[in-house]
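> sequence-free structure coming up:
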């Protein structure tokens, strides 16, 4: 079988290694340049590859094509592949065909990384053999090729779900839905939401689907869709007989028996993380992990880098790195959890953002807006009549310097950009790292 991999990053090279191990003829193609460590892996494993181009005749003679999530689905090569009817899969689809391990897959517009990492922590803390992959950690395919885990916890994006055929997790989680990446889904919110729901489309009645009962779009679609998996809801607004819910003080997990924990004991801060902690706890209970072990994990978990990460407190000002907030809804959660007057750093590559969703929170919580991007006009135009203090900056150094001047003792400086990072940075990690470096400069 001839297998072609599009994209030479973590997921693409992982898929190439797995294909090679399974005795396939492998060719990898990347339109950009391949990083040196990945290039060396391909050479060491005698895998044929090209970079800086796509040679169509070498790609379109494949039996199976594996696409990295970074390759746009509207790219010319993808249109050609679809026209020819060649099987096109994401790395998670490809790798899942070669493992019998139980897969716990997490999707949603926000909180995916945190919840995936928390479930991984719960399983690992209980002594289970577990791998972490998908959008975070090591390539899922590479782990299937080289490691032997009983469980895989995967963070899965809508882009990866676009390219599945048979992917069937043992437990799937859909945390929430909000308008994100609409540029890739014809600016149609329902089309994007349905892409997320594909996480459960191949599940059968011996599988589980954990969902957010408070999420309006999820509720609407569940009325139309036929879900075969056993459905388990979580809610922060109503009491549930099965699943999980929260009141003002505690979370309650209702599965087999009741288990509860004080919210103030949770390692994660913010109302959205109460929901994430409940979703992760349901998954833990489904895998027969004891209440005591889950409790211990929820208390000891350390937050994900670039997600509401406290960088430092300097001269009485807290600096928080939420660079991973690349859409308005993620920033909504960040602002909602702010307890002090906030100097807010926002901006980057706008993905069709609608700032009305956070307008009220900005009025209540934000004392000054510091725009960080090459083109900040849309943000300035939206907030100029609502906030006096708006600053226009085009480098991290400049943005942090402005924040230092404005912020007073007892304030918080929050980097929560609402936008992608590609105008000034390599990715959101690079943006978060540069923020931390500037904050910590003496």
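Okay, I see it. Just so we're clear, the structure is a prediction, and the values are computed from it rather than from any experiment.
> use CA for all of it now, contacts and neighbours both
Will do.
> Confirm for me that residue 34 is in contact with residue 8.
Yes. Using C-alpha atoms under 8 Å, residue 34 and residue 8 qualify as a contacting pair, with a distance of 5.7 Å.
> Which one's more surrounded, those two?
Looking at residue 34 and residue 8 with other C-alpha atoms under 10 Å, you find the greater number of neighbours at residue 8, namely 27 against 19.
> Take this one as well and set it beside the first:
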């Protein structure tokens, strides 16, 4: 069997290692450059590879092709493969049959990284032999090749779910759905929603789907679609006989005739959206029969996720917050919603089809100045130019942070929450967040 891998990043290299171990003839092809450390891994393992091109003769003889999530279905090479009837799948689809571990799959437009990390933290603290992968950390396929975990917590993007046929998690979570990556879905929101719900398409009556019952897009989907999985909703406003909710400042989780309660003030994560992430993760912990005391302790000592509403420093009584991971409007909505002080907001980057109107009332209420950090800021200026007193454009992080310091006064917050992708000025959102933290520390 010939396995061709498009993309020599973390997921591509992990799939190559697993494929080789399982007896496939493996070839890795990357249209860009492959990082030095990944090349070394390929060479050590005797895996054939090429970079800065796709040689069609070496690709079209594949029995199966694994495509990295960053490569769109519209790319010419993928189109040709599909025309030839060669299956193009994601790493998750390729790797899953090689493990009998319990899989917990987490998707959503926002909150999926926090929910994934928190779920992993809950299970690991309980002593479970559990791996963490998917969209974060070490490749799922690589872990299956190297380790023997009893369960995996996987963060799954819509791109990874686009490439599945038979993959099914035992427990699936959809944290929420809001418009994102619409450039990859023909600018049709319903295509993106359907992509997220692929997480449950192969689930059976023995599996579980945990979801946000306050989410409009999710509720609309359920009006015309169904899943065989057992449904476990969570909500800030409704209550359930089976599910999770907040009532009188207590989180209550009822699953399998068992009840778990905890005062929300003892949960380490702050903000309404994080209460939802906590309810989703706790629902998994209850399904995995983790002890109540362990769940309480884990929820109260969880450190949060880097680049997600991360408090950096307080300088002259101004709090600097790094929310670089907010790459869409909905994520920034959560960030602004949790601000309790006048805010200098650093925003901008590569717009993925954003509608800034959703932020209008929060910007009016909380934002005193806007710093646009992007190559093209026209949409942001058009949206908020008349709403805030002060609007400034910059093209690097140092200028953004220095300007924010000038515009802020005691008791304010400086918030980096870009609502956009980072590729115009930065390598990725991590690079953007790290540059922000360095700039703040050198003030």
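Received, thanks. Bear in mind that the values here come from a model prediction, so they are computed numbers and not experimental data.
> So which residues of the stretch 151-300 of structure 2 form strands?
When assigned using DSSP state E, counting those that start in this stretch, the strands of the stretch 151-300 of structure 2 occupy the ranges 151-155, 171-174, 208-212, 230-235, 243-247, 250-255, 258-263.
> can I get these in CSV with mean neighbour count and distance to residue 116 of structure 2?
Supplementary listing: the strands of the stretch 151-300 of structure 2 in CSV, determined by neighbours: other C-alpha atoms under 10 Å; distance: least, C-alpha to C-alpha, whole Å:
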stretch, mean neighbour count, distance to residue 116 of structure 2
strand 151-155, 25, 6
strand 171-174, 28, 9
strand 208-212, 25, 13
strand 230-235, 22, 16
strand 243-247, 24, 17
strand 250-255, 20, 18
strand 258-263, 15, 20
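> would TSV of the ones you listed with distance to residue 316 of structure 2 be doable?
TSV is the format used below for the strands of the stretch 151-300 of structure 2 (distance: least, C-alpha to C-alpha, whole Å):
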stretch	distance to residue 316 of structure 2
strand 151-155	38
strand 171-174	40
strand 208-212	39
strand 230-235	38
strand 243-247	36
strand 250-255	35
strand 258-263	33
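> Of those, which is nearest residue 305 of structure 2?
Across the strands of the stretch 151-300 of structure 2, residue 305 of structure 2 has its closest neighbour in strand 151-155 (13.4 Å, C-alpha to C-alpha).
> what sits against residue 262 of structure 1?
Shown in contact with residue 262 of structure 1 (C-alpha atoms under 8 Å, 6 or more residues apart in numbering): 249, 250, 251.
> can you check residue 22 of structure 1 too?
Residue 22 of structure 1 makes no contacts at all, as judged by C-alpha under 8 Å, 6+ apart.
> now swap in residue 221 of structure 1 and tell me
Residues in contact with residue 221 of structure 1 (C-alpha under 8 Å, 6+ apart) are residue 194.
> Kindly report the same for residue 63 of structure 1.
The neighbourhood of residue 63 of structure 1, defined by C-alpha under 8 Å, 6+ apart, consists of 1, 2, 3, 86, 87.
> What of residue 255 of structure 2?
Shown here is residue 255 of structure 2, whose contacts under the criterion C-alpha under 8 Å, 6+ apart are 242, 243, 283, 286, 287.
> what about residue 432 of structure 1, distance to residue 308 of structure 1?
Between residue 432 of structure 1 and residue 308 of structure 1 the distance, using C-alpha to C-alpha, to the nearest Å, works out to 11 Å.
> ok, now residue 382 of structure 1?
To residue 308 of structure 1, residue 382 of structure 1 is 25 Å away according to C-alpha to C-alpha.
> Which one's more surrounded, the two?
For residue 382 of structure 1 versus residue 308, neighbours defined as other C-alpha under 10 Å are more numerous around residue 308 (26 against 14).
> Touching, that one and residue 330? I think so.
No. If you go by C-alpha under 8 Å, residue 308 of structure 1 and residue 330 don't touch, sitting 10.3 Å apart.
> from memory residue 177 of structure 1 sits against residue 218, does it?
Yes. With contact defined as C-alpha under 8 Å, residue 177 of structure 1 counts as touching residue 218 (7.0 Å).
> okay, and the common contacts of the two?
If you check residue 177 of structure 1 and residue 218 against C-alpha under 8 Å, 6+ apart, the residues they both contact are residue 193.
> after superposition, how close is the longest helix along structure 1 to structure 2?
Scanning structure 1 for the helix with the most residues, using DSSP state H, yields helix 271-286. After superposition onto structure 2, helix 271-286 of structure 1 lies on average 0.4 Å away from the residues it aligns with, using mean C-alpha distance after the TM-score superposition for structure 1.
> residues touching residue 239 of structure 2, list them.
Under the criterion of C-alpha under 8 Å, 6+ apart, the neighbours of residue 239 of structure 2 are 245, 246, 247.
> Need those in CSV (columns: distance to residue 297 of structure 2).
Below are those laid out as CSV (distance: C-alpha to C-alpha, whole Å):
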residue, distance to residue 297 of structure 2
245, 19
246, 19
247, 20
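> Could you single out the nearest of those to residue 409 of structure 2?
Each of the contacts of residue 239 of structure 2 was checked against residue 409 of structure 2 using C-alpha to C-alpha; the closest is residue 246, at 35.6 Å.
> coming back round to it: in the longest helix of structure 1, which residues are buried?
The neighbour-count criterion (16 or more other C-alpha atoms under 10 Å) identifies 271-285 as the buried residues of helix 271-286 of structure 1.
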